[in-house]
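1. Sequence unavailable; structure follows:
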């Protein structure tokens, strides 16, 4: 889960009080105040509580006063002057649609602000270079789970001062875990934008052929194993022409399965990639590779890769973990024409643990060093707040997207789609990758040792102990900067 308590903003220094007062006067004089977006509190609990509070790194706390000061300066400026803001976002149809549906509306409501759209040029490496060089975009999109590492190295503006003076945006507008993922050391560095999670797709036709009840998908790992075993089928050449389940296909990998086994990646402010339940998850995955022959599975995966569609839609996979977004394939990919019955359900879990999911998504941030912090905040809270989120969610080609705001999801009635409802209903209890400066390192390490374990090149316990050693070293290095 994320660092800190969702929605709790600690300590309002005198500087912030002055900031609020100055802003109030400024808004009254210029008429550029907060526009009513409306929000209601989510009835969800505070997430799954598996997050740990990372120690301060990279001068994050030292930057709080500077962040507040920058916000003060922005608030004191007259927002009636013409300002051009740069926004860093994805290129292609996203740029076209987002500009037309969201940014144009913002400019109408804020005639003194113009938006210059900068298509993503080289990903986060290029964005890091711009920030380091003092020429960052005013607003940028960022993978939400990177918030902790970017905040720790001082690359993002602290949004807490803005939130403390502006009631238009609240933690209660978002799913608890989604909001917590934008929080580092109890300070907020991003606003959530969009989310997703994972479920189990199951082929009812193959279940029937295997003598299984097609209306009773597996709820536990043991049930999944038993059902999947009945669905593996080899061709005359000896390779698989059909598989029951592959624990590393689609969105099924160690992070995913760790939570299905009740694993925790953090505990008492410590990163715990070698948690005993995570070890069990990797042992289980490696067991599939050994039982069903990794080489034969790789051949099957190669064949699936040449189809040009998601493996599940080929009708050759009994059970597969994947995200809500593959539902879009049914309309967007002309090759996807399933001739079999199928369904979606929460992922199976190990005995004694609840069925769960994990969620990801993106956020919008204010990169450190922007020249117009107050105007940038106005843009940020519009596009990632109620108004902008609703405008984007109502676009004609929204498909099966899930927004980060429960109220918007309710308003656009996405749960009327029974398959999508499965995913939306899991959002309140979804797990999230830990918000930590070493988050990217731990993510990369899990894939490294997963590959080794599946190919019989190491014991899961020893491999994950190695991950623990490596991420602790990375965290120590980052904290020393």
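-> Perfect, thanks for sending it. Remember, it's a predicted structure, so these values are computed and weren't measured experimentally.
2. all contacts plus neighbour counts: C-alpha atoms, from now on.
-> OK.
3. just the helices in the stretch 251-400 of the chain please.
-> 254-260, 276-291, 294-305, 329-332, 373-383, 386-393 (DSSP state H, counting those that start in this stretch).
4. Same question for the shortest one: list its buried residues.
-> Applying a neighbour-count criterion of 16 or more other C-alpha atoms under 10 Å, one finds residue 329 buried in helix 329-332.
5. That helix packs against which elements?
-> Applying 3 or more C-alpha pairs under 8 Å, 6 or more residues apart in numbering; DSSP states H and E, we find helix 329-332 packed against no helix or strand.
6. hmm, back to that, and residue 153, which of the helices of the stretch 251-400 of the chain is closest to it?
-> helix 373-383 (19.1 Å; C-alpha to C-alpha).
7. Run the chain-centre distance for the closest one.
-> On the basis of C-alpha atoms, centre = their mean, to the nearest Å, helix 373-383 is displaced by 22 Å from the centre of the chain it belongs to.
8. quick one on the thing from earlier: can you say which of the helices of the stretch 251-400 of the chain is nearest to residue 351?
-> Of all the helices of the stretch 251-400 of the chain, helix 254-260 comes closest under C-alpha to C-alpha, at 9.5 Å.
9. Put this next to the first one:
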């Protein structure tokens, strides 16, 4: 297979009738976010590699669906060649032997890191000193503001936007008093318990330490109490993720706390109001850290054909570097985890697109979006989801009791320390 993958990839750019057409399968999540991105990238790739056909499979609904789909396809022998997986869902594919190490491919590339990839970003997809994925898009939580509605609370400048959750609650109360029915949507239900991890990292405390679930800490209780306070004082409906973002883009919600990934889609679909994004509020102070959301391109092909693998590698590297990575920022709100895109191609981009620059200002806060170890990771995600939804609906009012229940149930699903 090592029959010089780089040389083979170069051969795949050949034109002419004698060139063999090679097909690869590719799957990704969140069509509402990424369809427009791949519509930009695919023609550029086809121009560079006319002999490779990329067949795009049905999109995954979210990262959990993406992981479940790959696990099913691995069991059935129907894997795509390249899959996009949430940064917090890569480990299980590595542990199950589904994802291929990219080290043999990287070894054949000259000056791989200087092409824009850097160790900080590669570390998000590195396991046992082996790179298994190339980060495609990185997001951080940010605040979205409808400045027309914020004026109802006397806020007309970004300098006056709330910087703590207590200030957010105070703004909610002012907005409610001014007649705004839905002052805030807080994205507690984003995939992978991301916002719970954001509240934990804000305090400098990871949600997982080894096989120990760290919600049973003062920081864990503070995270639950912060959500309880926000949902109550902001009178927040139990929106689905789709309905919450839809209400904001329709101009009915003043503040939305969400991933920067949706900036592009919000701008394309929003009503006639001024949109501003700003840094994610902290718990009494600026956050100490925030979880890196996003996804990585992983090679999961079960083919042993060197030409197919070289074609999959060509696609994987094209979409995560240079122009491919730049198109992520142009069409979404994600940061391309590639210095070539950020520092060269997008040199003037963020100045011209300030709503997409907020996450870049927070880049020093990047922390792990943690997975839950063992075989029950997806089940644990659902247990936590159900618990937080109980706060939204008012089924849980005693946060210490909820803390104890969640800790006991989640810990029982985690591997026992050996």
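-> Perfect, thanks for sending it. Computed from a prediction, not measured in an experiment: that's the story for all the values here.
10. of all the helices of the stretch 251-400 of the first structure, which lies closest to residue 447 of the first structure?
-> Per C-alpha to C-alpha, nearest to residue 447 of the first structure of these: helix 254-260, 7.4 Å.
11. with the second structure superposed, average distance for the closest one?
-> For helix 254-260 of the first structure, the mean deviation from the second structure after alignment is 3.0 Å (mean C-alpha distance after the TM-score superposition for the first structure).
12. Nearest to residue 356 of the first structure, out of the helices of the stretch 251-400 of the first structure?
-> Nearest of the helices of the stretch 251-400 of the first structure (C-alpha to C-alpha): helix 254-260, 6.5 Å.
13. Identify the residue range in the second structure corresponding to the closest one.
-> Aligned using TM-score structural alignment, helix 254-260 of the first structure spans residues 196-202 in the second structure.
14. What count of nearby residues applies to residue 304 of the second structure?
-> Residues near residue 304 of the second structure, counting by other C-alpha atoms under 10 Å, number 9.
15. how much space between residue 244 of the second structure and residue 114 of the second structure?
-> 41 Å (C-alpha to C-alpha, to the nearest Å).
16. which residues sit in contact with the spatially most central residue of the second structure?
-> For the second structure, the residue nearest the mean C-alpha position is residue 294 (2.4 Å; C-alpha atoms, centre = their mean). Residue 294 of the second structure is in contact with 86, 87, 135, 136, 137, 138, 139, 334, counting by C-alpha atoms under 8 Å, 6 or more residues apart in numbering.
17. again, only using 7 Å
-> 86, 87, 137, 138, 139 (C-alpha atoms under 7 Å, 6 or more residues apart in numbering).
18. Chain neighbours aside, what residue packs nearest to the equivalent of it over in the first structure?
-> Under the alignment (TM-score structural alignment), residue 294 of the second structure maps onto residue 361 of the first structure. Distances taken as C-alpha to C-alpha, 6 or more residues apart in numbering place residue 195 nearest to residue 361 of the first structure, at 4.2 Å, with adjacent residues excluded.
19. which element follows the host helix or strand of that neighbour toward the C-terminus?
-> Following DSSP states H and E, one finds residue 195 of the first structure within strand 191-203. Once the chain leaves strand 191-203 of the first structure, the next helix or strand it forms, by DSSP H and E, is helix 204-209.
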